[in-house]
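Peer 1: Here you go, sequence then predicted model.
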Amino acid sequence: MDSDDLGLFGPGSVTWKVHEEPILIVAGLRSLYLQALHPRAMAGVAQNSSYQTDAWGRLVRTAGYVATTIYGTTAEAEAAGRRLRTLHARLRARDPFTGEEFRIDDPELLRWVHVTEVESFVSTARRAGLALTDDEVDGYYTEQRRAAALVGLDPADVPSTAAEVDDYYRRIRRDLRMTREAAETALFLTVPPIPWKLNLPVKLGLHLGPPRWAYLGIAGTALGLLPAWARRLYGGLGLPTTALSADLSVRALRLALAALPRRYREGPLQQAAKERAARLTPAA
């Protein structure tokens, strides 16, 4: 029965430990900045997505998918994976340099999105102050092979340790570059439309209310958390001081988020998963 199912990971997993952190909102943004540096991946998004006209809707759907794979039952996670694979199988895009048509579910593209996402999650959580041993980091990557399988990847072809992720990044960097679409996407990620009710209009027709300034701080932190080589591709300096400033910012933000009431820090899927876990493992 689903009510007796703890999902793909469950309590005691490194995955639950990492995704307990609200700071992963910054990690999600960091992963998008990284993903935009892959020309084909960026073309696939730009040619098949409504992200510029429905940015917040797309964000909610993506967050919902991740939450389902982490905290949903096994059946819910597998159903979400099937829906995503069915969607991707229908989509095509054209290479911005060669004009060649390619499939969105190309394993190379799926692997790039998966690796940038999980690396952003675990590295951001760690830099924000979550205590994780090297073995736990490797354990997280290994566990996340289950999530990779949901999108159609062969788990054996997905990095399962921090060393393998570093090697993957070294190998793929030759394929990454700053394109016009990447620059436009980065600008959009940094200054997205904010729902009008959250803004305080000021002169010159700009919306620079507190939500806008708060978001700019989060976006700046996400950019600062990028690897030095990625910051250089964006035209920034890969200086240690940049990383240090980002580390201080993300630690402060984690402390602020930890002070929020639980109902604001945990979504319904996470709360339901914890209730199932408590019922099934009372000793824990």
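Peer 2: Okay, I see it. Numbers count the residues shown, from 1 in each chain.

Peer 1: Please count neighbours and contacts with C-alpha atoms only from this point.
Peer 2: Noted.

Peer 1: ok, and for the longest helix anywhere in the chain, which residues are buried?
Peer 2: Ordering each helix of the chain by length in residues (DSSP state H) puts helix 107-127 first. Buried residues in helix 107-127, counting neighbours by 16 or more other Cα atoms under 10 Å, are found at 109-127.

Peer 1: Check stretch 174-184 too.
Peer 2: Residues of stretch 174-184 classed as buried: Leu176, Met178, Thr179, Glu181, Ala182 (neighbour count, 16+ other Cα under 10 Å).

Peer 1: same thing with stretch 257-268?
Peer 2: Residues Leu257, Arg265 are the ones in stretch 257-268 that count as buried (16+ other Cα under 10 Å).

Peer 1: Included below, for side-by-side comparison, is a second structure:
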Amino acid sequence: MAIALKQGKAVEPHEDHGFFGPDSVTWKVWSYPTSLTVGFQRAVVIEELDPALVAAVETTNDVRYRPRTRYDRTLRYFAMVAFGDTRSTSKAADVLVRIHSKAIGTDPVTGIRYDANDPDSQLWIHLTAWHSILKAYEMFGPGKLSAADEAQYWRECKIAAELQTCDQADIPTSREELHAYYEKMRPQLLGSKIATDMMAHLLDARVMLPPVPKVLTPASWAVGRLLRAATISTMPRWMREMGGCRQSRLVDIAVRPIMRVAFWSAQVHPRIELALLGYLSPATVPVVAPILLGIEPSNPETLTPAQARERYGYQRPREAHLEFRARQAERVFGNGGRPSDEGLLESQEILGPVS
């Protein structure tokens, strides 16, 4: 049964509990308002330190010239992985492989070829996202998880990785393994001008927000500065230095109680949190609303990604659309042309319009 929000829009129940469900740590952490705000902003900012990834982002120019659209679509996808039903999320994961087949080329800084479907690139995106969501929850939400909950969180992170081209053997099972991964990645990361410019762009929350009346411009500026300060405060010093994100320890300390109170106030009632989410990312509201409002799915079951692939007829992302990806590669590397937009256009039904 659908439930109406105040705006009159009906919230439809999901088909099932998705890949995690109400007893998961994923729902506990990702449903707190820190996740799709500071957590998400942190993830997309530090991702840019990967030269292959930033080259792919720079080539499409979506983040720079259509930031709000890109933000809305990307946030919707991350929310689907955490909260969406297995049918629609499996479809989204499958079409994402086709979208990423467009993000291929040669990095002008390092001279290496990049491919958004590359397992190493996908691993970097996946881990920075899951760690950033947890980090924001710890710093500006209820605090650190228990040892048992954190262990479960990383097990669930591994489940979510099955929806991408990552190698399961590479997924950390603990915070220590995650830190070891970052240390392994450090020599490969690069604070190039392209990366630092993009990070500065993404740290300005106003590029993600809808236009506001002139009278609210000062408030919008203040919110943007707070989110920027909060996001930078979650980053280790070496990442800040590499990305040119300067901020004093005094600001790090001062922003924490302000944001903790703000996020606590936002989660007092789910409709407040949904109103905030609707302002930030309208496309994400239908995915998150059934969970925040406690609307039971049509079929209260959870599936593994493997069970979902078998039920709905999808291949593992790593093995999906190989012929299509090969054609895209031939267009770019063989013929020196531009890749097809087929996957991007197909995704509009699932992730929302591209413009």
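Peer 2: It's in. Quantities reported herein were computed from a predicted structural model and do not represent experimental measurements.

Peer 1: Now for the buried residues of stretch 174-184 of the first structure: which two are most distant?
Peer 2: Of all pairs drawn from those, the widest gap by Cα to Cα lies between Leu176 and Glu181 and measures 12.7 Å.

Peer 1: The stretch 1-150 of the first structure: helices as residue ranges?
Peer 2: Across the stretch 1-150 of the first structure, reading from the start of the chain, the helices by DSSP state H, counting those that start in this stretch fall at 14-19, 24-35, 39-48, 55-71, 74-90, 107-127, 134-143, 145-150.

Peer 1: Tell me which of those helices sits nearest to Leu253 of the first structure.
Peer 2: Each of the helices of the stretch 1-150 of the first structure was scored for nearness to Leu253 of the first structure using Cα to Cα, and the closest is helix 24-35 (9.4 Å).

Peer 1: quick one, the closest one and helix 39-48 angle?
Peer 2: Between the axis of helix 24-35 of the first structure and that of helix 39-48 there is an angle of 110 degrees, by axes from the mean of the first three to the mean of the last three Cα atoms, to 10 degrees.

Peer 1: how about helix 24-35 of the first structure: buried residues?
Peer 2: Within helix 24-35 of the first structure, the residues scored as buried using 16+ other Cα under 10 Å are Leu24, Val26, Ala27, Gly28, Leu29, Arg30, Ser31, Leu32, Tyr33, Leu34, Gln35.

Peer 1: Does the first one touch Ser123 like I think?
Peer 2: No - when contacts are counted by Cα atoms under 8 Å, Leu24 of the first structure is not listed as touching Ser123 (9.8 Å).

Peer 1: Just give me the match in the second structure for Ser31 of the first structure.
Peer 2: Aligned against the second structure by TM-score structural alignment, Ser31 of the first structure finds its counterpart in Ala43.

Peer 1: Show the contacting residues for that match.
Peer 2: Counting by Cα atoms under 8 Å, 6 or more residues apart in numbering, Ala43 of the second structure makes contact with Ile125, Thr128, Ala129, Ser132, Ile133.

Peer 1: Could I get the contacting residues of Arg260 of the second structure?
Peer 2: For Arg260 of the second structure, the contacting residues are Met139, Phe140, Gly141, taking Cα under 8 Å, 6+ apart as the criterion.

Peer 1: meant to ask about Gly7 of the first structure, not that
Peer 2: Taking Cα under 8 Å, 6+ apart as the definition of contact, the neighbours of Gly7 of the first structure are Thr69, Ile70, Tyr71, Gly72, Thr73, Thr74, Ala75, Ala77.

Peer 1: Tell me the residues of the first structure aligned with stretch 154-164 of the second structure.
Peer 2: Against the first structure, stretch 154-164 of the second structure falls on residues 141-151 (TM-score structural alignment).

Peer 1: got the buried residues for that stretch?
Peer 2: Neighbour-count burial for stretch 141-151 of the first structure, with 16+ other Cα under 10 Å as criterion, is recorded at Tyr141, Thr142, Glu143, Gln144, Arg145, Arg146, Ala147, Ala148, Leu150, Val151.

Peer 1: So the second one sits against Asp157, correct?
Peer 2: So that's Thr142 of the first structure. No - taking Cα under 8 Å as the definition, Thr142 of the first structure is not a contact partner of Asp157, at 11.5 Å.

Peer 1: So which residues of the stretch 101-250 of the second structure form strands?
Peer 2: For the stretch 101-250 of the second structure, strands defined by DSSP state E, counting those that start in this stretch occupy the ranges 104-106, 113-115.

Peer 1: Out of these, which is the most enclosed?
Peer 2: Scoring these by mean neighbour count under mean count of other Cα atoms under 10 Å gives strand 104-106 as the most buried, with a mean of 22.

Peer 1: related to what we said a few turns ago, okay, the angle between the longest helix of the first structure and helix 74-90?
Peer 2: Between the axis of helix 107-127 of the first structure and that of helix 74-90 there is an angle of 130 degrees, by the same axes, to 10 degrees.

Peer 1: and helix 107-127 of the first structure, how far from the second structure on average?
Peer 2: After superposition onto the second structure, helix 107-127 of the first structure lies on average 0.8 Å away from the residues it aligns with, using mean Cα distance after the TM-score superposition for the first structure.

Peer 1: Appreciated, that's everything.
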